[in-house]
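Visitor: coords please:
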Amino acid sequence: MDITIHGLDGLGASLRGAWHRTMDTSPQYANPFLAPEFAAGVARHRGGAQVAVLREEGEPVGFFPYERNAFGVGRAIGLGLSDCQALVHRPGVTWNAHELLRACGLSVFEFDHLVEEQQPFGGYVTGTFASPVLDLKAGEESYAEWLRGAYPGLAKTTLKKERRLSRDVGELRFVYDERDPKVLRTLMRWKSAQYRRTGRMDRFARPWIVDLVDDLFQVREEHFTGVLSVVYAGDRPVAAHFGPSSSTVFAAWFTAYDPELGYYSPGLLMHLRMARSAARDGVRLMDMGRGEKEYKDWLKTRELRVGEGFATRPHPVAAAHRLWRRPVRGLRNTVLAHPGLREPADRLLKTVGTLRTRKR
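Guide: All right, here's what the predicted structure looks like:
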């Protein structure tokens, strides 16, 4: 196996095409977070992003995007934002994790949404987690008919709330692929406020993340399209979502809604409308990402498994990184896995968020 390292900003058309063809060979690599467009977007806004290209007999057969710092600490490309991570390779290709890390100049590689099939990294996985997905089926029936067939338990309540929203605020309208950048700014503003209210880190307080989302919003390719979806009541945006889509997989990413209209469950309305429209657009899977949320349990048809952990080579930097990062992750996962701990932690974060919001 020959492994070469390349910058993502200047990746040529030939290698990008080979990467796309490699994604097409296996369904588990069809996720848009595994596309070169996402990796290149991260590279434009963060330093140290690279891709290792694996070749057999001179032919590119695998692509491993990653971020590397000056000390040889590596992380999955877009760690903390990406909901799917992997070395994208053709079926039957075998590779060795130690050889890969050595070729990349990495002492450690951190991941948190690793595709389950990545066997060479299997020994380094410290935990696996459910990632709910929704299998989509295209149909020509009306939205109400589709909803009653797909979600009979939710249909009555959802349609009632939609009618009430139309009556109270304005006629309901859904745009699957909205191209107005002002609405994208509205979504970011709503999401920032939500992060602050709930005591979470405000991702959109980080300029590079804002710039990345702005950048990806402009991408219109087969294997990666930045899709902004919006529910309107009259001319008023009620809920919005921005996420990437490939030709077959739609990744749920940033969803937010007008907090004044929370009574109408606009986030759920958003996901239901989005699922139907994505299916009509040819998408076959909506990946809702790792994490326990009530709406995910309502919508999912099954679950994938993703792994987190640290692939390492013997090196003092690798040992130090694991000693620093692993306890933090372990504590977080323990809290999230136990409702008796998770609910008090949520209440504490919301209290902190309320205090933080009042000070602004």
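Visitor: CA only for contacts and neighbour counts going forward, please
Guide: Will do.
Visitor: please enumerate the strands of the stretch 51-200 of the chain.
Guide: 59-68, 73-76, 88-89, 108-115, 125-135, 172-175 (DSSP state E, counting those that start in this stretch).
Visitor: quick one: the closest residue to residue 165 other than its chain neighbours from residue 157, how far?
Guide: Spatially, and ignoring its direct neighbours in sequence, residue 165 is nearest to residue 264 (6.6 Å; Cα to Cα, 6 or more residues apart in numbering). Distance, residue 264 to residue 157, using Cα to Cα, to the nearest Å: 10 Å.
Visitor: what's the answer for residue 304, then?
Guide: 28 Å.
Visitor: what does residue 321 give?
Guide: 49 Å.
Visitor: hang on, the earlier thing: which of residue 264 and residue 157 has more neighbours?
Guide: residue 264 (17 against 10; other Cα atoms under 10 Å).
Visitor: residues contacting that one?
Guide: 161, 162, 164, 165 (Cα atoms under 8 Å, 6 or more residues apart in numbering).
Visitor: the last one and residue 220, how far apart?
Guide: Spelled out, that is residue 165. Taking Cα to Cα, one finds residue 165 at 32 Å from residue 220.
Visitor: between these two, which one's more packed in?
Guide: The neighbour count for residue 165 versus residue 220, taken as other Cα under 10 Å, is higher for residue 165 (22 against 15).
Visitor: residue boundaries of the helices in the protein?
Guide: Ranges of helices in the chain, per DSSP state H, are 13-24, 36-45, 97-104, 143-150, 152-168, 181-197, 207-217, 266-280, 294-299, 316-337, 339-359.
Visitor: turn those helices into a markdown table, including distance to residue 84.
Guide: A markdown table is the format used below for the helices of the chain (distance: least, Cα to Cα, whole Å):
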| stretch | distance to residue 84 |
| --- | --- |
| helix 13-24 | 13 |
| helix 36-45 | 11 |
| helix 97-104 | 18 |
| helix 143-150 | 26 |
| helix 152-168 | 29 |
| helix 181-197 | 21 |
| helix 207-217 | 16 |
| helix 266-280 | 19 |
| helix 294-299 | 17 |
| helix 316-337 | 18 |
| helix 339-359 | 24 |
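Visitor: specify the stretch among these that is closest to residue 288.
Guide: Closest approach to residue 288 among those (Cα to Cα): helix 294-299, 7.0 Å.
Visitor: report all helices and strands that the closest one contacts.
Guide: Under the contact criterion of 3 or more Cα pairs under 8 Å, 6 or more residues apart in numbering; DSSP states H and E, helix 294-299 touches strand 125-135.
Visitor: could you also give me the structure for this second sequence? I'd like to compare it with the first:
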Amino acid sequence: MGRGVEVESRAVAELSPAERALWAQFRAANPALYSPYFDLRYIEAAARVAPGAAVAVIRRHREVAAFLPFQRRGGLLQPLAAPLTDYHGLIAPAGAEIDLRQVVEQLGARRFRFNGLMDGAADRGEGAVSRPAMIADLSEGYDAYLEGRKAAGQWSAVRDKQRCLRQLTKAHGPARLTWSRDPEVLRTLMDGKRDQMRRTGQHDVFSTPWTRELLEALLAIEAPDFGLRVALLEVEGRQIAAEVGLLSGETYHFWFPIYDRDFARFSPGALLSFETLKALAEQGVRHADFGPGAESYKKLFADPGPEVLEGDIHVDPLIAQIRRLVQETSAVHPPIGRRLASVYERIERRLDRIAACEPTLEGQIGAVGRSLGALGLRHRKLTLSLGAGLSLAGAGLLLTE
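Guide: Now for the predicted structure:
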């Protein structure tokens, strides 16, 4: 980042009109900032509800060079509105290299955790993992998009979903895509997602009020080019799949899906995604983003796009000591070391998610207890390892005050 650089922590609402205009200018000129998560309207909505919300205004020789929205959990910095925010990073001109380690130090933090960082920082941190954003290209229309799936080797899977649609229609009548702006529909979807997270042993990100408030606030924004969209797939007047998405300009981000398990054999979630893509193409959306990570189900719909990073930057010697211990154990006892490293990484991610959702120490401790209980039931053989890992990880990762 160099000399002559200053970092100031500000409330998002305190950004001046000139700074807001500069934000828009940076975003418009930088293709990496295409996602709705970089839209200032999303940042403003998140900052109103997310505890510890702020934005780093980064100046070089007194001129604003970049912005970095974040939320603070004691000595830990996270993306603003984590764990809901899938992409984040510096709002800066393309090619600008900002040393995030210096930003972390000037903000008085010990660690900055990222899981969808758009590359462009001078310091990636240690062991950052690169994953592609998965993008569906709708710029030439839906028929051309389907041809693209054929070229990507996905045509057999696409035809399988088309058969599912025919079977669903034969058994229950035509499927219909609708869009809803009803807050009750959104709440029902969030309740369904909560049931799914509890059933699969994940931390319930909607157990804390601010995460639900964010989605409701985004739904309330009435703008043709921005805001929350709720897509529903219905047959016989019954909703069999639903998904929350986020729109900004010509980009749509698929966010939270649920489906009726009674209709699982028809792949209702996939059918909804295809119907949504078709509708988006008709509405002029050029790109639909399925989030980072090239999982097999995403490859059905999308192709790898820009690379994003998962990892952290830390300036805390305790965290360095914990990780050094894991590495040394791996060198001396590879099988034990690999198991310990796997457990540690799993706990680290879970604790980061808990810290993001639960800003108070009391809330974090309660969530950790529930989380360990769920993990213990699902993986009884890992119980002792998880307990030992939590003793290590919790000291440096969760109790950040």
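Visitor: rewinding a little: matching the residue nearest to residue 165 of structure 1 against structure 2, which residue comes up?
Guide: Matched across to structure 2, residue 264 of structure 1 falls on residue 266, judged by TM-score structural alignment.
Visitor: endpoint to endpoint, stretch 296-304 of structure 1 covers what distance?
Guide: End-to-end distance (Cα to Cα), stretch 296-304 of structure 1: 13 Å.
Visitor: and the counterpart of residue 123 of structure 2 in structure 1, what does it touch?
Guide: Under the alignment (TM-score structural alignment), residue 123 of structure 2 pairs with residue 121 of structure 1. Contact analysis of residue 121 of structure 1 by Cα under 8 Å, 6+ apart lists 97, 311.
Visitor: distance check, the spatially most central residue of structure 1 against residue 76 of structure 1.
Guide: Nearest to the mean C-alpha position of structure 1, by Cα atoms, centre = their mean, lies residue 83 at 3.5 Å. From residue 83 of structure 1 across to residue 76 of structure 1, the span is 10 Å (Cα to Cα).
Visitor: with residue 6 of structure 1 instead?
Guide: Residue 6 of structure 1 is 16 Å from residue 76 of structure 1, by Cα to Cα.
Visitor: which one of the two has more residues nearby?
Guide: residue 76 (25 against 16).
Visitor: that one -> structure 2?
Guide: Residue 76 of structure 1 maps onto residue 79 in structure 2, by TM-score structural alignment.
Visitor: quick one, what contacts the residue nearest to its match when sequence neighbours are not counted?
Guide: Once flanking residues are discounted, residue 79 of structure 2 sits nearest to residue 70: 4.6 Å by Cα to Cα, 6+ apart. For residue 70 of structure 2, the contact set (Cα under 8 Å, 6+ apart) comprises 53, 54, 55, 56, 77, 78, 79, 80, 81.
Visitor: kindly reformat those as a markdown table containing distance to residue 341 of structure 2.
Guide: Listed next are the contacts of residue 70 of structure 2 as a markdown table, based on distance: Cα to Cα, whole Å:
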| residue | distance to residue 341 of structure 2 |
| --- | --- |
| 53 | 31 |
| 54 | 33 |
| 55 | 33 |
| 56 | 33 |
| 77 | 23 |
| 78 | 22 |
| 79 | 24 |
| 80 | 28 |
| 81 | 28 |
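Visitor: how many neighbours does the aligned residue in structure 1 for residue 209 of structure 2 have?
Guide: Aligned against structure 1 by TM-score structural alignment, residue 209 of structure 2 finds its counterpart in residue 207. Close neighbours of residue 207 of structure 1, defined as other Cα under 10 Å, add up to 10.
Visitor: ok, now residue 242 of structure 1?
Guide: Neighbour tally, residue 242 of structure 1, other Cα under 10 Å: 24.
Visitor: please apply the same query to residue 114 of structure 1.
Guide: 25.
Visitor: could you do residue 143 of structure 2 as well?
Guide: 12.
Visitor: so how far is residue 277 of structure 2 from it?
Guide: Residue 143 of structure 2 is 11 Å from residue 277 of structure 2, by Cα to Cα.
Visitor: and for residue 346 of structure 2?
Guide: 33 Å.
Visitor: likewise for residue 262 of structure 2?
Guide: For residue 262 of structure 2 relative to residue 277 of structure 2 (Cα to Cα), the value is 24 Å.
Visitor: then residue 135 of structure 2?
Guide: For residue 135 of structure 2, the distance to residue 277 of structure 2 (Cα to Cα) stands at 11 Å.
Visitor: between the two, which contacts overlap?
Guide: Joint contacts of residue 135 of structure 2 and residue 277 (Cα under 8 Å, 6+ apart) are residue 288.
Visitor: thought residue 39 of structure 1 was touching residue 76?
Guide: No. Using Cα atoms under 8 Å, residue 39 of structure 1 makes no contact with residue 76, being 9.8 Å away.
Visitor: if we can go back for a sec, what's the residue nearest to residue 79 of structure 2 aligned with over in structure 1?
Guide: In structure 1, residue 70 of structure 2 lands on residue 66 (TM-score structural alignment).
Visitor: and residue 20 of structure 2, by the same measure?
Guide: Match for residue 20 of structure 2 (TM-score structural alignment): residue 16.
Visitor: what's the answer for residue 103 of structure 2, then?
Guide: That one, residue 103 of structure 2, aligns with residue 100 by TM-score structural alignment.
Visitor: the closest residue to its match other than its chain neighbours: what's it in contact with?
Guide: Excluding its sequence neighbours, the residue lying closest to residue 100 of structure 1 (Cα to Cα, 6+ apart) is residue 3, at 7.6 Å. Contacts of residue 3 of structure 1 were listed using Cα under 8 Å, 6+ apart, and they are 52, 53, 54, 55, 100, 103.
Visitor: residues near the fifth one, how many?
Guide: By that I understand residue 100 of structure 1. 20.
Visitor: can I assume residue 296 of structure 1 is in contact with residue 131?
Guide: No. Look at residue 296 of structure 1 against residue 131 with Cα under 8 Å: they stay out of range, at 9.3 Å.
Visitor: anything in contact with each of these two?
Guide: residue 288.
Visitor: tell me how many other residues crowd residue 264 of structure 2.
Guide: 12.
Visitor: residue 240 of structure 2 versus that one, what's the distance?
Guide: In terms of Cα to Cα, residue 264 of structure 2 sits 9 Å off from residue 240 of structure 2.
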